[in-house]
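>>> I'd like to go over a predicted model; first the sequence, then the structure.
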Amino acid sequence: MELFFLLLLIVIMAGALGSGFPVAFALPGAAIITITLAAVSGHYFAGDADAYFHSGGPQQWLTAGVTNLRGVYWEVERDTLIAIPLFIFMGIMLQRSKIAEDLLVTMARLFGPVPGGLGISVVFVGALLAATTGIVGATVVAMGLISLPAMLRNGYSQPLATGTIAASGTLGQIIPPSIVLIILADQLASATDQASTMRKALHKEATGELSMPSVFDVTSTSAGEMFLGAFVPGIVLVLIYMAFILIFAILRPKLAPAVPYEGVRDGRFWAEVALTLIPPLALIFLVLGSIIAGIATVNQAGAIGAAGALIMAGYRLPDQDTPGLFIPALIGAVALGLIAFALSAYDMNIKGVISSGGDMTGIWIGALATILLVIALIWSGARVLRIENTMHEVMIETAKTTSLVFIILLGAAMLTAAFRAFGGEELVREFLNSLPGGFWSQFVIVMAVIFVLGFFLDFIEIAVVVVPIVAPILLADPQANITAVWLGVMIGLNIQTSFLTPPFGFALFYLRGVAPPEVKTTSIYKGVIAFIGLQLAALAIVGYTPSLVNYLPNRVSLLSETAPPPRNPKLQLCLEDYVWDKLQTGEEGLRATIAQAQALDLEVLPRSLAGDLGDAFDDASTAIDQMDEIVAADAAVNAAAPAFRPLLSEVRGIQKQVRDRRSHADELLQRARYMNSEAEAERRAELEAEAAVLQGEADEIEATIPAEWAETYATFNALTKAEQQARNTYRRAADGSVEPVNEVLAVLADNAAFAALEDQLRGLEEIILNGDTDTAEAALQEVGSAVNAVAGASAIASPLSSARRDIRRDRRDDAMEEWREAMAEYEEQASWRAPAAEALVPGLTAYLDGIAETIGARQQPSLSRDQALFLASCNAHHRDLSLNF
């Protein structure tokens, strides 16, 4: 019956959507109706309202959607969706400012003489509008009204012209900033948590270990990372479109002819080009550049975009002869320039500057710039409000669109809850996991389903209904070990086709509404076929080359001020690859550096410190030798993997079937335990019998595990453990080659502070002998704290602490003895500290500098630029982890 109600849920939802019922109400309505019917049917036919639910009852699942939505979006930390109304406002305001018209006319003049130039200009403008407005309907309508007549008038074929306009108008779904990417990032953040739990459970079941190494965990994503990840694939898609049009124009010049510009390309022409291109390009740079540079979050970038759109509308909407037309924009530009100057030239931390009595010039410049920027925004806003009440209309449209998005999110949360209530999520998981071919067969099926759903559903419905169900399954699979940002971009590229695929491709409807009567609907459909193929080609390119998505987020993250330290577990494999790569050309120089350090005269140090330094230099040589062990162990694992992997997949598949049956049997027995009445005796017996059958099936399936599995697994497991042991040995040696040296340098760096302790220590003698108890105890505590603050002086602080206890017990003779012990320790350290600093600091510093890029990398406070770039590239590729599960 659970399957019946699951099908009923899908039928009701599909019927409501097909009838034109609003999506925002069709999704929760289908969930509420189906859950209610299941509860009523269970009550009347099985005597239990919970009978036809996979788990729980109707009350739980009716409230689950709202509860989940509140749990996700009402948290203070989850503020991603705040960016949605900001970017919607930005897009609508720019659309009302007729930026598209200016761009299309200007680009047509620039690219017209090139074969297929009009088509290329449409793609170029579509990309710019995607990075500014991102509103598909507005973009397609604007380009359809302006470009389509011009393209047809100049001899372009109807299919090429309409296909180019429709496809270019959808670029806003993948080129950031994009509402789709924000929604996907939010959905994937939740999916990552589920995937992490699933992968940990899988690791525990496969290995028997209670905890999974963090390096195997699933990595989450954010809207900012999604923007960065989609940037390069978006550019790739634009270039594919342009290349297709150019090649088509060269092969079929009559269907995409060049259009010579009849005007004069004088200074006025280029001034108009600059005035048209520079503002939107500057806005793109401010919005995306601030995110890429790590200056602003996505929400802050959305505010920047909204403010920029308002200022651009302030000079674009009025008549060109309006007095002071560009003054607000110029004031805003000056304000931004002053802010950038102040940030680069002064300390802008107000609290820090005031507390330290520093230079307030930067603060005053920043305050002046802020006032100017506010003036520019108010001035521009007043203009926009006065001209045809544009501000009011834009705000209303923003509120409507934002409300629609959030209502759909709520409805999708309720629909997803109902889907899970009837076991739909487990059904999907079992289906995908049962497919031959592992992860990639699952991924292809999911992409195909999303592609087909794009024929009927909008991108928001797909993102909020399908992604929460399938994303955790795909992210949890250790075979491909994909990143959430890559999966999000792949889904985003796939969803983009939903605007072009008949029968409900929205871009087709928008274009049909503004196309001239002579343009047939069949021509529009024919035109988009090629571009759908190009989108699928881009999907294949990005799928085959994950570094196109992963590299830029990795690069920005690893080069930022908040980059993870070199000891981060997720960086170690690539960091060791980096060290090995450096050793291929620099091992001789590295060993020479170690030899010079070993030649230092350590006799000036106490025996313990000298021994630690000697061990550190030995560890450095060990770390270099251990890299060869790592490479050899890794080669052994890679050599055995091809023969082991098929057997591993077969056995893990068998074990999964066994787990599923035993788990289902346990659930049935658990339900049977609560059926204690006589009326439920028959049903209890049925459940127990069904559980026994499942246990029997599990035993039979378990018996099919190949006899050689235990021995083969033990052999391969020994190889992987040997590799991990080699890596752990290297890491201990690498750390040991640096830590003692840093400790000695820290001790010697505090020599001045150490020398300053002498007067305080000697002054304690009189206080201990003649001072009152409270005074002596306070003095000892104060001096002891000062001693503890000096590196390497803890041996002096210990007797001072004992002396303080003796004073408290009124044993002054004992306290004096402890003080003499402290002074003896002080004088001993004073005898070697200065000579050691003079003899050893230059050599130890040179040693650390010499190993910092290789075996000493793990102990550095941050990654060097070369290391960060190497690790960004290395981690941009997906690493198969299935052999560890």
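Sure thing, it's come through.

>>> alpha carbons only for contacts and neighbour counts from here, please
Fine.

>>> quick check: residue 665 touching residue 698?
No: at 9.7 Å, residue 665 and residue 698 do not qualify as touching, with contact defined as C-alpha atoms under 8 Å.

>>> can you pull the contacts of the closest residue to residue 837 other than its chain neighbours?
The shortest distance from residue 837 to any non-neighbouring residue, by C-alpha to C-alpha, 6 or more residues apart in numbering, is to residue 748 (5.6 Å). By C-alpha atoms under 8 Å, 6 or more residues apart in numbering, the residues touching residue 748 are 833, 834, 836, 837, 841.

>>> how far off centre is the helix or strand that residue 748 is a member of?
Element membership of residue 748 [criterion: DSSP states H and E] is helix 739-749. A distance of 38 Å separates the C-alpha centroid of helix 739-749 from that of its chain, computed with C-alpha atoms, centre = their mean, to the nearest Å.

>>> how about stretch 802-811?
Chain-centre distance of stretch 802-811: 58 Å, with C-alpha atoms, centre = their mean.

>>> buried residues, it. List them.
By neighbour count on 16 or more other C-alpha atoms under 10 Å, the buried set for stretch 802-811 is 802, 803, 804, 805, 806, 807.

>>> same question, stretch 113-132
114-132.

>>> what does stretch 570-578 give?
For stretch 570-578, burial by neighbour count (16+ other C-alpha under 10 Å) applies to 570, 571, 572, 574, 575, 576, 577, 578.

>>> tell me how far the third one lies from residue 423.
Going from residue 572 to residue 423 by C-alpha to C-alpha, to the nearest Å gives 40 Å.

>>> top helix in this structure by residue count?
Using DSSP state H, we find that the single longest helix of the chain is helix 607-673.

>>> so which elements touch that one?
For helix 607-673, the packing partners by 3 or more C-alpha pairs under 8 Å, 6 or more residues apart in numbering; DSSP states H and E come out as helix 572-598, helix 681-702, helix 709-736, helix 739-749.

>>> tell me who's in contact with residue 489.
With C-alpha under 8 Å, 6+ apart, residue 489 has these contacts: 174, 181, 226, 229, 230, 549.

>>> so the first one touches residue 168, yeah?
No: contact status for residue 174 versus residue 168: not in contact, 11.2 Å apart, counting by C-alpha under 8 Å.

>>> joint contacts of those two?
With C-alpha under 8 Å, 6+ apart, residue 174 and residue 168 have no common neighbours.

>>> can you count the residues close to residue 344?
Other residues near residue 344 come to 11 when the count uses other C-alpha atoms under 10 Å.

>>> comparison target below:
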Amino acid sequence: MDYLSILLFISVCIVLLSGYPVAIALAGTALSFAGLGYVFGVFDGAFMHALPSRIFGIMNNQTLLAVPLFVFMGVTLERSKIAESLLLAISQLFSKFRGGLAFAVIFVGALLAASTGIVGATVVTMGLLSLPAMLKQKYSPAIATGTICAVGTLGQIIPPSIALVLLGDVISNAFQQAQLDMGIFSPESVSVGDLFVGAIIPGIMLVMLYMLYILAIAFFKPELLPKIDLKQQDRPDIRTLVGAILPPLLLIFVVLGSILFGFATPTEAAAIGAFGALLLAAFKGGLNLENIKAINQATVRCTSMVFLILIGASLFSLVFRGLGGEELIHQLFNGLPGGLFTATLLVMLIIFLLGFILDFIEITFVVVPIVAPVLLAMGLDPVWLGIMIALNLQTSFLTPPFGFALFYLRGVAPKTVKTTQIYKGVMPFILIQLLVLIALAIWPELSTWLPKQVFEVEY
């Protein structure tokens, strides 16, 4: 029976690779194995009775309301050309510095990641806006593409992030399950807000290290980052700079600040962000009927995809549990030499490899619910685990030859840019992310200290 659960997991990965819609692949494969297990007497049909309550729980989950609201916020900022104006103003501001355009890309990419929270949207937007300008200024194609890919993946870790919203919900459920398995009945749990706050220090570390790398290149290999010599009339005035930089900065500060200072939950902060994005778009004159229609359609498509996958994943996890998969994972982890360290390392390696073939949504809903309860029951901090998984996936999406960010940029990059140049350009950024991962592994307080100060919660 236990090995049938492993066969279920392998089969789901194979079906996902075949190109079937994720939600249908998860639900269909799980139902097939449930029927097979029931015929051979190794699956209790009572597990399926829990499915309606799980689906109702998804529909009634206040935390998941943040998903369409943050998507709406990000798409609105993108469609209203706010990101484009911001990039132009920042690049002109940094123009007198060598590598100034790369610094502008990192700065704007970080803000865009905080606004959209979606890797594909950030990479494509930055690729279309900044890559032609960087190549025109004779920047090294490898550094230009590497910088864009790296800042694009910041959407995984910089709050408010869709990935952290989904991870927070799954980690919270896993934490409660781990407590029940240990016979602990406690009202304490981990929230999306905990993950948002826990991701602030690692996110800032990544941005600072990216900038430090560009600074080192500008100092040691200045020929790779030519200095832009703007004419006086092309330099932005103070009013233009303030108008481009202040509104999105203020919006992000209000969204995150309302969570940090306890004025709003992440869902309420998402509503504030969506309304604020509408106001900014209207102020910029980008809130016409065509844009409103495109924004709503993009939000509905993304939200429908997320919730359909979540329903399919709920069915998958029920069948996996019914086939004894969770007990098998417990036995495997407890039998590993090195205990918790080896188990955590193995999980991180599996998630890293799966990041080559699966999107973060599938990994969050399929893999994390399987392994997280076991790891949390073994004593891991839930906030640390969530941040490590997000950073791990961010690194996976950047790693050749299968990283999603590389494919997104390849799709919008000019043909003159070689794929090998993109691969070469991301290598230093991969090393930076691995350094941050190692730092988090050695000093978990980098992700756990701030949430404990803000929310005063001990796990």
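Sure thing, it's come through. Fair warning: this is a prediction, and the values are worked out from it, not measured in the lab.

>>> now the TM-score, please.
Aligned and superposed, the two chains score 0.94 in TM-score terms (TM-score structural alignment, normalised by the length of structure 2); 459 aligned residues with a C-alpha RMSD of 2.2 Å.

>>> would you list the buried entries among the contacts of residue 748 of structure 1?
Applying 16+ other C-alpha under 10 Å to the contacts of residue 748 of structure 1 flags 833, 836, 837, 841 as buried.

>>> closest to residue 415 of structure 1 out of those residues?
residue 841 (67.2 Å; C-alpha to C-alpha).

>>> so for structure 2, the centremost residue is which one?
Among the residues of structure 2, residue 156 comes closest to the average C-alpha position under C-alpha atoms, centre = their mean, at 2.3 Å.

>>> does that one touch residue 164 like I think?
Yes: Residue 156 of structure 2 is within contact range of residue 164, at 7.1 Å (criterion: C-alpha under 8 Å).

>>> which neighbours do these two have in common?
Among the neighbours of residue 156 of structure 2, those also in contact with residue 164 (C-alpha under 8 Å, 6+ apart) are residue 390.

>>> what lines up with residue 165 of structure 2 in structure 1?
Taking TM-score structural alignment, residue 165 of structure 2 has residue 182 as its aligned residue in structure 1.

>>> where's that match, which helix or strand?
Per DSSP H and E: helix 179-207 holds residue 182 of structure 1.

>>> how about the helix or strand following that helix, which residues of structure 2 does it hit?
On the C-terminal side of helix 179-207 of structure 1, the nearest following helix or strand under DSSP H and E is helix 223-251. The alignment of helix 223-251 of structure 1 onto structure 2 (TM-score structural alignment) spans residues 192-220.

>>> check the mean deviation of the longest helix along structure 2 from structure 1.
Longest helix in structure 2 by number of residues (criterion: DSSP H): helix 289-322. Compared with structure 1 after the fit, helix 289-322 of structure 2 shows a mean deviation of 1.3 Å (mean C-alpha distance after the TM-score superposition for structure 1).

>>> tell me what that helix is packed against?
By 3+ C-alpha pairs under 8 Å, 6+ apart, helix 289-322 of structure 2 packs against helix 2-17, helix 22-39, helix 51-59, helix 66-79, helix 360-362.

>>> among the ones you listed, which is nearest residue 129 of structure 2?
helix 66-79 (11.2 Å).

>>> counterpart of that closest one in structure 1, which residues?
Under the alignment (TM-score structural alignment), helix 66-79 of structure 2 falls on residues 83-96 in structure 1.

>>> what's the mean deviation for that stretch versus structure 2?
So stretch 83-96 of structure 1 averages 0.7 Å relative to structure 2 (mean C-alpha distance after the TM-score superposition for structure 1).

>>> list the contacts of that stretch.
The contact list for stretch 83-96 of structure 1, computed with C-alpha under 8 Å, 6+ apart, reads 132-135, 138-139, 177-179, 182, 298-300, 302-303, 305-310, 312-313, 390, 394-395, 397-399, 401-402.

>>> residue 314 of structure 2 maps to what in structure 1?
Using TM-score structural alignment, the equivalent of residue 314 of structure 2 in structure 1 is residue 413.

>>> one more: residue 344 of structure 2?
Per TM-score structural alignment, residue 344 of structure 2 is aligned with residue 443.

>>> tell me how many other residues surround its match.
17.

>>> hmm, it is touching residue 475, no?
No: counting by C-alpha under 8 Å, residue 443 of structure 1 sits too far from residue 475 to count as a contact (10.2 Å).

>>> so the aligned residue in structure 1 for residue 121 of structure 2, which state does it fall into?
The criterion is TM-score structural alignment: under it, residue 121 of structure 2 has residue 138 as its aligned partner in structure 1. Secondary structure, DSSP: H, G, I helix; E, B strand; the rest coil: residue 138 of structure 1 is helix.

>>> stretch 421-438 of structure 2 against structure 1, how far on average?
Counting by mean C-alpha distance after the TM-score superposition for structure 1, stretch 421-438 of structure 2 comes out at 1.8 Å.

>>> residue range for that stretch in structure 1?
With TM-score structural alignment as the criterion, stretch 421-438 of structure 2 aligns to 523-540.

>>> what of stretch 296-304 of structure 2?
Against structure 1, stretch 296-304 of structure 2 falls on residues 395-403 (TM-score structural alignment).

>>> how far away from the center of its chain is that stretch?
28 Å.

>>> what does stretch 375-386 of structure 1 give?
Per C-alpha atoms, centre = their mean, the centroid offset for stretch 375-386 of structure 1 relative to its chain is 37 Å.

>>> go through the helices and strands packed on helix 289-322 of structure 2 and pick out the most buried.
Of all those, helix 66-79 has the most neighbours on average by mean count of other C-alpha atoms under 10 Å, namely a mean of 25.

>>> contacts for the helix or strand harbouring residue 535 of structure 1, please.
Per DSSP H and E: residue 535 of structure 1 is located in helix 521-544. Outside helix 521-544 of structure 1, the residues within contact range by C-alpha under 8 Å, 6+ apart are 158-164, 166-167, 233, 236-237, 240-241, 490, 493-494, 497, 500-502, 508, 512, 548-549.

>>> which position in structure 2 aligns with residue 819 of structure 1?
Aligned counterpart of residue 819 of structure 1 in structure 2: none (TM-score structural alignment).

>>> shouldn't residue 819 of structure 1 be in contact with residue 799?
Yes: counting by C-alpha under 8 Å, residue 819 of structure 1 touches residue 799, with 6.6 Å between them.

>>> looking at those two, which is more packed in?
More crowded of residue 819 of structure 1 and residue 799, by other C-alpha under 10 Å: residue 819, with 26 against 22.
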